[in-house]
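*Asks:* The following block contains a protein sequence and its predicted model.
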Amino acid sequence: MFRHSKKIILTLLTLFSVLVIAGCSQGSNNSESSPAATTEVPKKVNDIEGEWKLTDIRNSIQSIYSLFEMDEIQFGYFLTIFDDLDMRLKVNGDKVEVSYSTDLNNFSNNLYKGTNKKDSAEVFKTNLFKRTKELADKYKTNKATLDVTTGAFSFYAPGTINDTDKTMSFQEPLNFNMSFPMTLTETYDPITYKYELKDNLLLVSLDGTDSETQQPVHAELRFERVTGSENNTSATTTNETASLDGKWELINSGDAFLRGLSYRLHSQYERKLLLQVYWNTLKDLKPTITISGNKATYEGSVNLTDAYNSIYEYHKKNAKIKLEPKEEYIRTYYFNSMIKTHLSASKYSKIDIDEANYTVHTVIPDGIVDTSRKTITFDNPMAISDLVIFSNFSIAILDTTYNYTIDGDILTLTYERHETGQRFNIYYELKFKKVQN
């Protein structure tokens, strides 16, 4: 049994996960039909001409997931299901093509792990393949094919580029296995994405307002240039490696905090609303690590006033009963004794709570740096308030070890642990840049 939504996404994830349901296609094929079109020289597009390959896939796909209803367990299982996706983007003048081929057998198996397993894996796959083919057959401009006997699936989307506005337009949105369309409207509506070159990557992004939560949202796919060899996508750099000693500032805050919120926020508490609200509050924060010899100190601070105001205004607009005054509401349901209880459990952290301004400032001293093992261990895991905890713990109470590497002036901390009671791992990657004195 299926239910339509404005994004045409199947919300009954326990049955068929998050499959997109067919909608009305408003797109049209803009391809030229005259003979002259075959001899037209494509307009030259500076900088992005050529072939690109999707990279940083987990961060790319988690930004797509933030557009949909998905609980924390499903996110844990679904984060890695596109790890092997070979999506290509080709630019020729003012034309762009996005394509990929994949095996839906693996996709089905991984989706099945995130369901309540009401049906057998084989029944689940049969239904998934059937529905995917139905959705693919509705395309007017994009092309998607599925061999239901083998699971071989292919996707192709042609589009155009406006070099002046730095946009890519498609008659129908990009779509991941007909389950996760990169759109804020309908699955078959025309769409325009922004693009930019940054740090040798081509970023293709979607910005807008979620129709359900009325919150600003951002999704972003990252592509690296293909330069004749799969292992030669960028020029070799010889940046001098920075000293570990000194102050380091988090630079991938948007990715790191979206990952943390996606793992942590519980589905029973209007998860998508809170995910989007808190991410907009956290995405530009720059917590730091200061290292001196074999000691490290973590420091981070957040002001939650804007987040709480957004949550209150949303509930005020949508509530069927009159809400308490804002201050009372916030202190009752959000900035309450529960936060203090959770934070007080971090006995080795120095946490200052400014109740008047809804601010939490965290310092974790006496971290141990082991240069032989390339690890940094804190007595409590790094965290921002009780919203994001960079570990697999629900409360920041136990010692946590991060592996580190240094590339030039970038310090990368990674963490991977099995999620208690689940069959997936928690993955974090925190990138810090050396702060110049």
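*Replies:* In hand now; what should we look at?
*Asks:* make it CA atoms for all contacts and neighbour counts henceforth
*Replies:* Fine.
*Asks:* Can you show me the helices along the stretch 301-437 of the chain?
*Replies:* In the stretch 301-437 of the chain, the segments counted as helices under DSSP state H, counting those that start in this stretch are 305-318, 326-333, 337-344.
*Asks:* Output those in CSV, with mean neighbour count appended to each entry.
*Replies:* Shown next, in CSV, are the helices of the stretch 301-437 of the chain (neighbours: other Cα atoms under 10 Å):
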stretch, mean neighbour count
helix 305-318, 15
helix 326-333, 14
helix 337-344, 15
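*Asks:* Distance to residue 152 added to the ones you listed, as a markdown table?
*Replies:* Formatted as a markdown table, the helices of the stretch 301-437 of the chain follow (distance: least, Cα to Cα, whole Å):
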| stretch | distance to residue 152 |
| --- | --- |
| helix 305-318 | 43 |
| helix 326-333 | 48 |
| helix 337-344 | 48 |
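*Asks:* helices or strands next to the longest helix seen in the chain in the packing?
*Replies:* Secondary structure assigned by DSSP state H gives helix 121-136 as the longest helix of the chain. With contacts defined as 3 or more Cα pairs under 8 Å, 6 or more residues apart in numbering; DSSP states H and E, helix 121-136 has these neighbours: helix 13-16, helix 104-113, strand 143-146.
*Asks:* Out of those, flag the one nearest residue 348.
*Replies:* helix 104-113 (36.9 Å; Cα to Cα).
*Asks:* That closest one to helix 121-136, inter-axis angle?
*Replies:* 110 degrees (axes from the mean of the first three to the mean of the last three Cα atoms, to 10 degrees).
*Asks:* tell me what helix 104-113 is packed against?
*Replies:* Looks like helix 104-113 contacts helix 72-78, helix 121-136 (3+ Cα pairs under 8 Å, 6+ apart).
*Asks:* which of the residues in the last one are buried?
*Replies:* What that stands for is helix 121-136. The neighbour-count check on helix 121-136 (16 or more other Cα atoms under 10 Å) flags 124, 125, 128, 129, 131, 132, 133, 134, 135, 136 as buried.
*Asks:* Between all of the residues you listed, which two are separated the most?
*Replies:* So, those by Cα to Cα: farthest apart are 124 and 136, at 18.1 Å.
*Asks:* Would you mind measuring the gap between the ends of stretch 316-330?
*Replies:* 12 Å (Cα to Cα, to the nearest Å).
*Asks:* contacting residues around it?
*Replies:* Contact with stretch 316-330 is made by 308, 309, 312, 315, 336, as judged by Cα atoms under 8 Å, 6 or more residues apart in numbering.
*Asks:* what about versus this one:
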Amino acid sequence: MYQSITKKLTLWVAFLSLLLLAGCTGKQEETTVAQSEATTETAKQEVSLDGKWKIYNLRDSLESILIYTNPVDQFDGLLIMLIGAEKTTIASEITINGNTAEYHGAYDMNISFEAYYDTEFKNQNISKEEGLKRYQSYVELLFKKFPDAVGGLSEDKQTLDGTIKNGKVDTQAKTITFTAPIFFAGDIRATTSVLSDKPVTYSYSIENDILTLTLSGNDEIYNLPETIVLQFQKVQE
């Protein structure tokens, strides 16, 4: 009798211990999950707009620009420009400090020219030598016409390396404005106003460590609505 009661009590104690252990384990797991979620949320919130941002998903950004630059019957030209720009881009980055921003871009003139020649000069019986001279002059004049443009063609004219300074950041409106468009090559610029000297304003948003710039409007050539989307990733320093 006594042994039976003792055995039952022992089983109950063991059962209650298991329940207690399971409860503690569950609470520990819930706490761990909650801490992990809180850490992730904090990490999201701590990504500051200040700092350096490097181009992310280059092809997607280029496609959002180039899809509007050629009519349907020049689709082959668009692909040539897209592939050329991917190969030619050396740098594309934004540095933000408080209410100011700078864009730095650089690209290989020779690779860029190959794509430009095939789309612009090849069918005009213009030699590559003459086409290159025209392209270099065109790029240099285009870049220098903007008041906040610093840099330009290298001495050997092999590279364009330039910075657009004095960009304005409006954290209330969530916009970044440059006096010149963000560029990837001499003929690939993130703007709907190809021939305009007006400042270009991009709306921005941040998700995790990705800065997305968006520009919407009607292009000046075909008067069609377009939306350009550029993405930059935060550089951890």
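*Replies:* Yep, that arrived. Computed from a prediction, not measured in an experiment: that's the story for all the values here.
*Asks:* Surely residue 261 of the first structure and residue 273 touch.
*Replies:* No - applying Cα atoms under 8 Å as the test, residue 261 of the first structure and residue 273 come out as separate, 11.4 Å apart.
*Asks:* all strands for the second structure, in order.
*Replies:* Taking DSSP state E as the test, the strands found in the second structure are 51-56, 89-97, 100-108, 149-153, 159-170, 175-178, 183-185, 188-189, 200-207, 210-218, 225-234.
*Asks:* Make CSV out of these and add mean neighbour count and distance to residue 18 of the second structure.
*Replies:* Formatted as CSV, the strands of the second structure follow (neighbours: other Cα atoms under 10 Å; distance: least, Cα to Cα, whole Å):
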stretch, mean neighbour count, distance to residue 18 of the second structure
strand 51-56, 19, 51
strand 89-97, 19, 56
strand 100-108, 21, 60
strand 149-153, 17, 71
strand 159-170, 20, 58
strand 175-178, 20, 58
strand 183-185, 23, 64
strand 188-189, 18, 67
strand 200-207, 18, 44
strand 210-218, 17, 47
strand 225-234, 20, 48
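*Asks:* To residue 32 of the second structure, which of these lies closest?
*Replies:* Here strand 200-207 is closest among the strands of the second structure (Cα to Cα), at 24.0 Å.
*Asks:* In the first structure, what range does that closest one match?
*Replies:* Alignment note (TM-score structural alignment): strand 200-207 of the second structure is matched to residues 400-407 of the first structure.
*Asks:* List the contacts of that stretch.
*Replies:* Taking Cα under 8 Å, 6+ apart as the rule, stretch 400-407 of the first structure contacts 239, 241-242, 244, 374-381, 391, 411-415.
*Asks:* mind redoing it with 7 Å?
*Replies:* 241, 374-381, 411-415 (Cα atoms under 7 Å, 6 or more residues apart in numbering).
*Asks:* With the second structure overlaid, report how far it is off on average.
*Replies:* Compared with the second structure after fitting, stretch 400-407 of the first structure deviates on average by 1.0 Å (mean Cα distance after the TM-score superposition for the first structure).
*Asks:* any idea how far that stretch is from the chain center?
*Replies:* Remark: stretch 400-407 of the first structure is offset 22 Å from the chain centroid, using Cα atoms, centre = their mean, to the nearest Å.
*Asks:* for stretch 143-159 of the second structure, same thing?
*Replies:* 22 Å.
*Asks:* May I have the distance across it, first residue to last?
*Replies:* Per Cα to Cα, stretch 143-159 of the second structure runs 13 Å from first to last residue.
*Asks:* again with stretch 198-215 of the second structure
*Replies:* Per Cα to Cα, the first residue of stretch 198-215 of the second structure is 14 Å away from its last.
*Asks:* pretty sure residue 65 of the second structure is in contact with residue 190, am I right?
*Replies:* Yes - assessed by Cα atoms under 7 Å, residue 65 of the second structure is found in contact with residue 190 at 6.1 Å.
*Asks:* Report the set of residues contacting both of the two.
*Replies:* Residues touching both residue 65 of the second structure and residue 190 (Cα under 7 Å, 6+ apart) are residue 228.
*Asks:* higher neighbour count, those two?
*Replies:* Using other Cα atoms under 10 Å, the more surrounded residue of residue 65 of the second structure and residue 190 is residue 190, with 25 against 21.
*Asks:* give me every residue that touches that one.
*Replies:* Contacts of residue 190 of the second structure (Cα under 7 Å, 6+ apart): 65, 181, 182, 183, 228.
*Asks:* Please tell me how far the counterpart of it in the first structure sits from residue 399 of the first structure.
*Replies:* Matched to the first structure by TM-score structural alignment, residue 190 of the second structure sits across from residue 390. Look at residue 390 of the first structure and residue 399 of the first structure: by Cα to Cα, they are 11 Å apart.
*Asks:* Quickly list what's touching both of these two.
*Replies:* Joint contacts of residue 390 of the first structure and residue 399 (Cα under 7 Å, 6+ apart) are residue 381.
*Asks:* Run through the residues that contact whichever residue in the second structure pairs up with residue 367 of the first structure.
*Replies:* By TM-score structural alignment, residue 367 of the first structure lines up with residue 167 in the second structure. Taking Cα under 7 Å, 6+ apart, we find residue 167 of the second structure in contact with 100, 101, 102, 176, 177, 178.
*Asks:* I'd like to check the angle between the longest helix seen in the second structure and strand 200-207, please.
*Replies:* Counting residues, the longest helix found in the second structure (DSSP H) is helix 2-45. Put simply, helix 2-45 of the second structure runs at 170 degrees to strand 200-207, going by the same axes, to 10 degrees.
*Asks:* Can you redo the contacts of stretch 400-407 of the first structure as a markdown table, where the extra columns are distance to residue 111 of the first structure?
*Replies:* Output for those, formatted as a markdown table (distance: Cα to Cα, whole Å):
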| residue | distance to residue 111 of the first structure |
| --- | --- |
| 241 | 41 |
| 374 | 35 |
| 375 | 34 |
| 376 | 35 |
| 377 | 34 |
| 378 | 35 |
| 379 | 36 |
| 380 | 33 |
| 381 | 30 |
| 411 | 34 |
| 412 | 30 |
| 413 | 29 |
| 414 | 26 |
| 415 | 24 |
